[in-house]
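Chemist: kindly return the folded structure for what I paste below:
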Amino acid sequence: MKKLHEAFNALYNGDNIVKITKLRYIPRWLVIVIDILIILFSILLSRLFLRNLDVKVNFPEYTFQKRILLIGTNIIFMYVFKTYAGIIRHSTFFDFFKIILSSGSTLVTLLIVNYFSQLAMGTSLYLYPNLFLYFLISVSIMFFFRMITKQFFNILIDIKGASSKVRIAVVGVGEASVALARAIMHNPNYPYRLQGFLTGRSDSNRALLLGYKIYNKNQFFASEKLIKQFDAVLLIKEIMTKQEIEEWMTLALDKGLRVLKAPTLSKMRDSDLVGGISQLQIEDLLNRKPIKIESEDVTKRHFEKNVLVTGGAGSIGSEIVRQVAQFSPSLIVVLDQAESPLYELELELIEKFPHQKFKFVLADISNSYRLEKVFEDYQFSMVYHAAAYKHVPLIEENPHEAIFVNILGTKNLALLSKKYKVNRFVMVSTDKAVNPTNVMGASKRAAELFVQSLQNSPGNTTKFITTRFGNVLGSNGSVIPHFRKQIEKGGPVTITHPDIIRYFMTIPEACELVLQAGTMGNGGEIYVFDMGEPVKILDLAKRMIKLSGYTPDVDIKITFIGLRPGEKLYEELLSNNTVTIPTHHEKILISRDPLMEFEEVDILCKQIILAAVKRDKLQVVRILKTIVQEFISNNSEFEILDREPLVEE
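Modeler: Reported below is the predicted structural model:
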């Protein structure tokens, strides 16, 4: 009552729109009063129609009593069906249906009264045309009252927030685009205002959709006057190809419009549809078609099995854990040496998978005694080895650390997997292991060679599998989060070289392929993934700057800082003398790389580990070049070693 009083006072005391919109709902008693007034008006209006037609009513001496009976009956059914209970400003068809039920029940009741009065007195109490006319008029006016009230509040709210709302053009005129537009229209509290539709078609220029104009793409972007009426374009990723998204993005950004993306079609069934609208990200342009996983094979390998994931708190490791958890293993052991990330992951997984059993182990994979206890206790069926040092410049400065983790750690895990008869050991490697130019890539290649050599070693029953792929979007320390931070700070965006290119894959996509590869083959294979087309990092930076609403080299500077030690202009997934073999999965190939015998690689690994313990950098890299003979240093202090003869066995 207090809110209603404030709203009426606002009509006379300025700031009217703001105060009226604060009224959350019209009180129920007021809705009942208004509906009763509508009933009275409907009775009078129906009577007026009949009087003009010179129709005489039955029992005119009981007119007052008949009207009381009609009103009373209608009020009873209004109470039964609670036509007053809905919030008027949010009325839907369901509220209209309740009005029809209430008035329809009143009509049926009075028709029954008419039937019995005709039996008893030979004349019906009410004229039948009068009853049906009253029914139509009352239902129409009650519904009209609710729609007018709803629209009135929506207009007020829209006017109130018009200056702060983002004026958007929805791309497309299909069902998904229309559903999105309706959601925006029917939710005035959202920070978006529908202004029109955009399409590549040229046959819709004069048509209206939901009362809004449909603009042809070419005509729209050629008109500066039209563009000034909009702030952003809104597209739905799932109904567009990558090329279409890039085209719309380029056109919009060149004209200073923001580019927004709508939720996926699956989320469009949720009530909070518009709440999922967000800025288009560079990841949306790099994403590819979803991977088709043969879930039956993957489920079989994990269901009710014990699984170990090393590096489980990292970007790749944590996603492997999340995906494995979906296949209901008996236990997932998550092992990592990073305390805080491991604890944060523990909290996340316990909440997300309350019925899955986890064990979180804080350990260093270079400590074989610590690892052996873990293998002894849990008897793993699957081991996913994702633990590694991966940052090229840091490893180039500290090569001994790469030996301890990437080589010694892998050796410990692989030997323990063999000893405890793990069914499958899956190592996560990198494209930097191919024709390596840095210590990090070479150390991963050495780890690959050791893992492969175990496959045919005496007494082995474990299938040793290696997976190799390029950069993943959004991983810790990767280029996209780095660029994003630089843009947020106002630049400059730093790139090592204008011609540098990289392959990219999403983290979920990479991990799905790791799980799939883990079910394939007889062991000893190196699986390489289809990484799609390489991306020029300079183009990537320019797109990210534009998507953030800035102009490259004007608002945000791009500077070139030179290749870092050990860095390549481009990465390869296959070495020069490699033969590839297709698999039954279109995204996965087998790389036939040169092999080493276990005795040979084991002796060299022992030598390099000893050199690492002594912190002899040159000797560490010298032996590494003996193990990985294609390792040629680039832009590094270790280039001098390439002019030396190889270390003899």
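Chemist: all contacts plus neighbour counts: C-alpha atoms, from now on.
Modeler: Fine.
Chemist: which SS class is L265?
Modeler: Classification of L265 by DSSP: H, G, I helix; E, B strand; the rest coil places it in coil.
Chemist: nearest residue to it in space, ignoring adjacent ones along the chain?
Modeler: Once flanking residues are discounted, L265 sits nearest to E238: 6.7 Å by CA to CA, 6 or more residues apart in numbering.
Chemist: for the closest residue to T461 other than its chain neighbours, the count of nearby residues, please.
Modeler: Closest residue in space to T461, ignoring its immediate chain neighbours: K421 at 6.2 Å, by CA to CA, 6+ apart. Neighbourhood size, K421 [other CA atoms under 10 Å]: 20.
Chemist: also this sequence, please, to line up against the first:
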Amino acid sequence: MTRFLSLTRFQKQCIAVSADLFFLPFMFLTALWMRFDVVDYLLIKQFGVLIIAAPLIAIPIFIRLGLYRAVIRFVDQKIVFVVVYGVTLTVFVLLALAVFLHVGILSRAVFGIFGISAVMYMLASRFMARAYLLQLSNNDNAIRVAIYGAGHTGAHIATAFNASHDYIPMFLIDDKKELQGATIAGIRVYPSTDLPELIAKNRVQEIHLVMPSTPKKTQSVILNRLEKLRVKVRITPPIRDLLNGELTVKDLREIEIEDLLGRDSVEPNHALIAACIADKIVLVSGAGGSIGSELCRQILLQKPTRLILLDTSEFALYTIEKELASLKTSHALSTQIMPFLVSVLETEKCQQILSTFNVQTVYHAAAFKHVPLVEQNPIEGIRNNVFGTLSIAKASMHAGVANFVLISTDKAVRPTNVMGATKRLAELVLQGLSAQKTVDQIAVTQKSNTRFCMVRFGNVLGSSGSVVPLFRQQIMAGGPITLTHPDITRYFMTIPEAAQLVLQAGSMGAGGDVFVLDMGEPVKILDLAERMVHLSGLSLTSESSESNAIEIQHVGLRPGEKLFEELLIGDNVDGTEHPLIMRAEESMIAWPVLQVLLDKLDIACRNFAYEKVRELLLEAVKEYQPQCGIEDMIWHEEKKRPLYENGKHVNDRKLH
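Modeler: Got it, this is the predicted structure:
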């Protein structure tokens, strides 16, 4: 019988028409039998014309109404209206024919009985065929799923699953009492309290959370309950992603950390976002990075005159330019997108770009941010994060840029690693320049009105090096999950939300401001790992001896890594006009003093004097408390060599 599924659409339509051609006269005979309690030759002879006319009238009507165009496996409650309407028209036409031919006029009840019988046949035949065809098309390896959410989207997903070869919907779950006990898309709705019993009884393999309009906080509470069931959970995207009505089974995704955080974004202040961007010329450094690229996307939608992209990675720059060009076309924007393959350390080139195109706002996102890599390459980290910031800041001042926003990090607060220390020193550079309001270049002092500010926040989800995709890969591979320390905690925020807040914070303040984003509650990474395992339908080795149980291994903190991150150095913090943005009042170094330190640090970096570099970092960033020694691999290798060769000190150049 599975051959039926391989028939052409026209062949299936012919079968449906043939069935109606046979059964509709039979329904008329049934009506005669129910009216007269007998069907004999005389009765058939009397109503013969109407018996033959019934399918000949009904089938053209149903063709016109599109009944035979409907795919049986996809039919739903809408077919009821089509059938009732079509049968009603058929009955009226038969009555008109009976009047015209003077046939059976005194037995009008026959027509009513035929109408009811025909409706019952048409509906029963379609739904029975639908159930049978779905059973034929079911894949033996199809996943048995429960759908959490019996609203409009849940019904849509249930219908899609019914027609899918990959999923078998077993039941619907909803917390609304008015829906419990109902049947939607042929599937019964149960309360969530019945889940444990239903999962065991129906051997459910996955739960699909289909509540796109539900607040994140409510979804997080539901996920907390589902976690205990040890069943894999998937979730629909937010309601804004479904507005085009193009939701498919493929749109159901894995649980992301933002689902677990239960953090609902705050409506942005569009006036703040547009203040430094709309109808202006904007430059983004590090435009191809995680934060930089999202800044570019959101900036473009604010309709700047020009959007200038700076990056040292050819591939990253090509990728973001191509994406922005597509976004520009789809939104019919006139913004000119200009990519430049250049390092922020190239002060003259940056100044030429800034001056030539009269840039008004700079978002400086270019930085080395991976803690272990910067720890092993401290001089490169200092050059890029500190002197790169100084370079493009000076270029901005000379070019008369109005607004300069530095993307900073929570690792700049009481840093324990080189990366955090360099980001704090970058903040100090901008604070010093802002207070000084002058910049020296070849004995020429030029006044500047550039307004500097810094925006500091924690980990962003989905950035390169994020722990979430790493954990997912490790779970899919069967483990183990590698965790640095059982007590390590981090703040998390989505990239779009962070970028949105950066754009708003950049419009605040008078200069030299350090803005801190409200990151919500810190997340214990061990709890995050355990929840990801449970919501993948698996168990931990500490809970189960099953062969597919996932082990969590503690591998120890990496060089310079902190257990806890902070966002404030002191307690002096004020609110702003945005509820998630705070202004921190923090210590700074006078520019003349800082300039001397920077000159010494530059010389030490050029001479690869690692000990001197560490010493100067400690002097410049008072809160810097390194948790490890110098990790640079060249320095370690040179330490293994003899101190003297041929009577000369091999490390003589590094002693100054």
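Chemist: TM between them?
Modeler: Aligned and superposed, the two chains score 0.82 in TM-score terms (TM-score structural alignment, normalised by the length of structure 1); 608 aligned residues with a CA RMSD of 3.7 Å.
Chemist: residue in structure 2 matching the residue nearest to T461 of structure 1?
Modeler: Using TM-score structural alignment to pair residues, one finds that K421 of structure 1 aligns to G400 in structure 2.
Chemist: surely its match and Q446 touch.
Modeler: No: the criterion here is CA atoms under 8 Å, and G400 of structure 2 misses it with Q446 at 10.1 Å.
Chemist: so Y115 of structure 1 sits in a helix?
Modeler: Yes: assessed by three-state DSSP, Y115 of structure 1 belongs to a helix.
Chemist: could you find the closest non-adjacent residue to it?
Modeler: Closest residue in space to Y115 of structure 1, ignoring its immediate chain neighbours: S124 at 6.7 Å, by CA to CA, 6+ apart.
Chemist: and that neighbour, how many neighbours does it have?
Modeler: S124 of structure 1 has 20 neighbouring residues, counting by other CA under 10 Å.
Chemist: so it makes contact with Q118?
Modeler: Yes: the criterion here is CA under 8 Å, and S124 of structure 1 meets it with Q118 at 4.6 Å.
Chemist: other residues contacting stretch 579-588 of structure 2?
Modeler: Stretch 579-588 of structure 2 is contacted from outside by 266, 428, 431-432, 501, 505, 513-519, 568-570, 572-576, using CA atoms under 8 Å, 6 or more residues apart in numbering.
Chemist: which of the residues you listed are buried?
Modeler: 428, 431-432, 501, 505, 513-519, 568-569, 573 (16 or more other CA atoms under 10 Å).
Chemist: in those, find the pair that's most separated.
Modeler: The largest separation in those, counting by CA to CA, is between G432 and M519 at 27.0 Å.
Chemist: helix, strand or coil for the residue lying farthest from the centre of structure 2?
Modeler: Largest separation from the mean C-alpha position in structure 2: L42, at 72.8 Å (CA atoms, centre = their mean). What three-state DSSP gives for L42 of structure 2 is helix.
Chemist: swap in I214 of structure 1?
Modeler: strand.
Chemist: and it, how many neighbours?
Modeler: With other CA under 10 Å as criterion, I214 of structure 1 counts 27.
Chemist: which residues touch the residue nearest to it when sequence neighbours are not counted?
Modeler: Closest residue to I214 of structure 1 apart from its sequence neighbours, by CA to CA, 6+ apart: F197 at 4.7 Å. By CA under 8 Å, 6+ apart, the contact set of F197 of structure 1 is A169, V170, V171, G172, V173, L209, Y212, K213, I214, Y215.
Chemist: where along the stretch 351-500 of structure 1 do the strands fall?
Modeler: Ranges of strands in the stretch 351-500 of structure 1, per DSSP state E, counting those that start in this stretch, are 358-362, 382-385, 424-430, 463-469, 471-473, 493-495.
Chemist: of those, which is nearest D336 of structure 1?
Modeler: strand 358-362 (5.4 Å).
Chemist: quick check: the closest one aligns to which part of structure 2?
Modeler: Counting by TM-score structural alignment, strand 358-362 of structure 1 corresponds to 337-341 in structure 2.
Chemist: tell me the average deviation of the matching stretch from structure 1 after fitting.
Modeler: When structure 1 is overlaid, stretch 337-341 of structure 2 sits 1.7 Å from its aligned residues on average, using mean CA distance after the TM-score superposition for structure 1.
Chemist: how many neighbours does V502 of structure 2 have?
Modeler: 26.
Chemist: tell me the residue in structure 1 aligned with it.
Modeler: Using TM-score structural alignment, the partner of V502 of structure 2 in structure 1 is V514.
Chemist: thank you, goodbye.
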